[in-house]
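Visitor: Structure here, sequence nowhere to be found:
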């Protein structure tokens, strides 16, 4: 008789922990296997000399009712309200983010604005008929000149590939529906823009890791262990059933017989670990998918206040840094000394490229130098810092990824007892609330309460924190239907 629960959850990020927690609430035991030494995945909170920082900032805002209920149930009074402010830093000036054309035209000046409007007018007469790439999608909506000013440099810095190699669906998912025409009408005739952004959001007072650590504590207390430092090394299967999960823990390999598996590990790693391996066509698709890695360099600066933003997007080819977080502006408790500021200098790269292989000292020197170049803080006031490298942070949406992902999805859907969830488990650039929703639905599928297609969870509508009063109140077409069934 096995000493392990018959249900294994792979990965202790938002999706995996939510799935295990939902199972536990219904009396169904599981064991969660996590390769790292902390829960939360890319949503974890790291600590250095008392300074706390996110691995990529995470606002707690959602339109998914079941996720909102979980947040309050697990964390409750440990949430604080945080003012929302993110801006683009370009050519020594700040621009609203998400990009607001009216603000952008004003900041760029009359001459440049006229050139942008002419470029916009031209594309309206001669648009791309088929939007296959990010470049085509953005240019059709903003014109080529504004695309080159605000989208090209930053996007290519993040993804490491040219915009004509990135799929249009990434732009449709991540860039809110803006209109230069509406911006001009607003400026000339004071036409009201019915779209607004949320003014504040919830945030755990000690960072997002506080949420996932609370999930971990609750699961361990219910005899649903979260086993750390336990990377999965092999998935044994018999036809379309997973029979065993093998993990390396404390220097030994553990072999666990399983009845059900919910996986949020990178789908490419999941398939590569299968024994016997998937068909050659599936493995070809696996090898065609790619990820972007991420490095965050938190630097401690001997100055109490620098800028009011939660984070800043750096649209400048003069520096390598892509985004800068100001952790004190997320929560004052993230910075133990109120006379200091801790900034997270975020760099995007590929695993094992030149940037990834810089030493920690070289990365700290680079971060200190670049904050000075940008004029956001004097280099000489940088007094300490550390380096965190995050592999497989962002699934890449190149032009052909959907073709390859469909092959993988079709293969996975043949399994009787395996579900994949979350960002990496589904190779989908979603937010933590959508990752959690896939975890909830996977658990309820396993419990037999319903059968939801996890791949159909819509990640587009609520990403941008943008809504009208009517949209906030009325049901939406797909994802809220899922949320309603899950609530």
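Guide: On my side now, so go ahead. Being a predicted model, the structure only gives us computed values, none of them experimental. Numbers count the residues shown, from 1 in each chain.
Visitor: Please make it C-alpha for all contacts and neighbour counts, starting now.
Guide: Noted.
Visitor: Tell me, how many residues neighbour the residue lying closest to residue 420 once chain neighbours are set aside?
Guide: Excluding its sequence neighbours, the residue lying closest to residue 420 (C-alpha to C-alpha, 6 or more residues apart in numbering) is residue 263, at 4.8 Å. The tally of other residues near residue 263 (other C-alpha atoms under 10 Å) stands at 28.
Visitor: what helix or strand is residue 32 on?
Guide: Using DSSP states H and E, residue 32 sits within strand 31-33.
Visitor: before we go on, here's another structure to hold up against the first:
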């Protein structure tokens, strides 16, 4: 067990610091690093006994390294990119980006290319898909409420069932006929089956030699940067820089209580893995802990504890298999659109970085299973999960069982905040209460704000929080950093996002502040959320 602290042997002591930080993930460590650069003292608690980085950590087992979920290092925010380069200046590598869909033994481009999909499906099945498509266009559903309604109208029942239904339900744990049609319209952009098929006929007659896959949108980035030993390398470097500046990082410390001292400051008590109690006194507190856990451990209890307790999360686990074989596929990961198996996505760790797999004769892949904490998958033993993953690799035709020479299971709780009927109102209620009562309590990061955001957005919430703390006033509304993969570069959008005019917004801050990530919402919740 690794127990990292500011100085050795000071478990169970009291710390008097400027800022107490709950959680050593990207948001917590970004805050800690920037605060110590400003000369402020910090103490960070992390319940994991070994790894920093949260969901962005890199797990090591017998020399093999595993990325939990897959983390491409790309951001439209120059401030975030500069910070990455500052923390980890010499260890980025450039990697090719490739992700595909795997269905019944064949690979399909991602994003989906309609003509290629029909070609790969074969004459009989593609004919059925086209007949289904023609039927949907001739007799569309009049009332379009769900993801299923919208996608069926666009592509027909057959293509919907093959390329949209199975994977979407695996990831989000809810039926497609309960998801909002708005999410489908936002998520599936530019794909025109009719345009792709018409172009295919033209090319078959020699009338058009320019390929057109029916996609109006631009292709994804072809390469991305990546730490050579995985994303955890970034956060281990941040940890070391915080310690070098005199900060404290207490591993294996679970939050017990966060109590107001009645004078605007905080008392944070934590329970070390070895037992006992550690006390931290601070002027400010930063929490990246799940809002539900924070509310349950605050003293006095917030009036919105009941609302916070209703917040839900989607969990997942990775079963990493070592396989005596050459690499099975060149992709960073493949999406599994097959209802015969439970696995949703398979990572190829060597494609992220060759240094993550030490043996050139061994392929190392991670099968990702989306689940809820406590369900049958989550509660299965490691041996049973490794056996399941091995069996499903055989069902998919990727590996024979005798090729598997080892495996390990990594569980990730609260990986994705769930956007259900009541989440927006519950988050808004808790946020309003805490901001009014406790101006020195700052919520950051994905779980700290219950927002499905990317690593760079989590960092941005911490970066702006640090500016607020250093200024001793609220320069920025960090809740304007939305949760998302798509950026809008216009600086004026950020200026209209509720930021005080006392601090101008730079273009890269505007990009982060104005973004919107698409996540599914249940049908009943959609009108309320749009109104909000």
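Guide: Received it, and whenever you're ready, just let me know what you need. The shown structure was predicted, so the numbers you read here are calculated from the model rather than taken from an experiment.
Visitor: Please work out the TM-score for the two chains.
Guide: The TM-score (TM-score structural alignment, normalised by the length of structure 1) is 0.89; 473 aligned residues with a C-alpha RMSD of 2.8 Å.
Visitor: re the thing from before, what stretch of structure 2 does the strand holding residue 32 of structure 1 fall on?
Guide: The aligned range for strand 31-33 of structure 1 in structure 2 is 43-45, by TM-score structural alignment.
Visitor: One more: stretch 314-321 of structure 1?
Guide: Taking TM-score structural alignment, stretch 314-321 of structure 1 hits residues 336-343 over in structure 2.
Visitor: Contacts only, for the residue nearest to the spatial centre of structure 2.
Guide: Nearest residue to the geometric centre of structure 2 (C-alpha atoms, centre = their mean): residue 454, 5.6 Å. Residues near residue 454 of structure 2 by C-alpha atoms under 8 Å, 6 or more residues apart in numbering: 446, 483-485.
Visitor: of these, which stay in contact in structure 1?
Guide: Retained in structure 1 (both residues aligned by TM-score structural alignment, their matches' C-alpha atoms under 8 Å) from the contacts of residue 454 of structure 2: 446, 483.
Visitor: Residue 220 of structure 2: which of the contacts of residue 454 of structure 2 is nearest?
Guide: Closest to residue 220 of structure 2 out of the contacts of residue 454 of structure 2 is residue 485 (12.0 Å), distances taken as C-alpha to C-alpha.
Visitor: how close does the equivalent of the residue nearest to the centre of structure 2 over in structure 1 sit to residue 120 of structure 1?
Guide: Counting by TM-score structural alignment, residue 454 of structure 2 lines up with residue 431 in structure 1. Look at residue 431 of structure 1 and residue 120 of structure 1: by C-alpha to C-alpha, to the nearest Å, they are 31 Å apart.
Visitor: Name the surrounding residues that touch the top strand by length along structure 2.
Guide: Using DSSP state E to define each element, structure 2 has its longest strand at strand 404-417. With contact meaning C-alpha under 8 Å, 6+ apart, strand 404-417 of structure 2 is reached by 55, 61, 68, 290, 311-324, 373, 378, 382, 385-386, 390, 446-447, 450-452.
Visitor: Show me what the longest strand seen in structure 1 packs onto, helices and strands only.
Guide: Determined from DSSP E, the single longest strand within structure 1 is strand 291-301. Packing partners of strand 291-301 of structure 1 (3 or more C-alpha pairs under 8 Å, 6 or more residues apart in numbering; DSSP states H and E): strand 341-349, helix 360-373, strand 382-385, strand 388-395.
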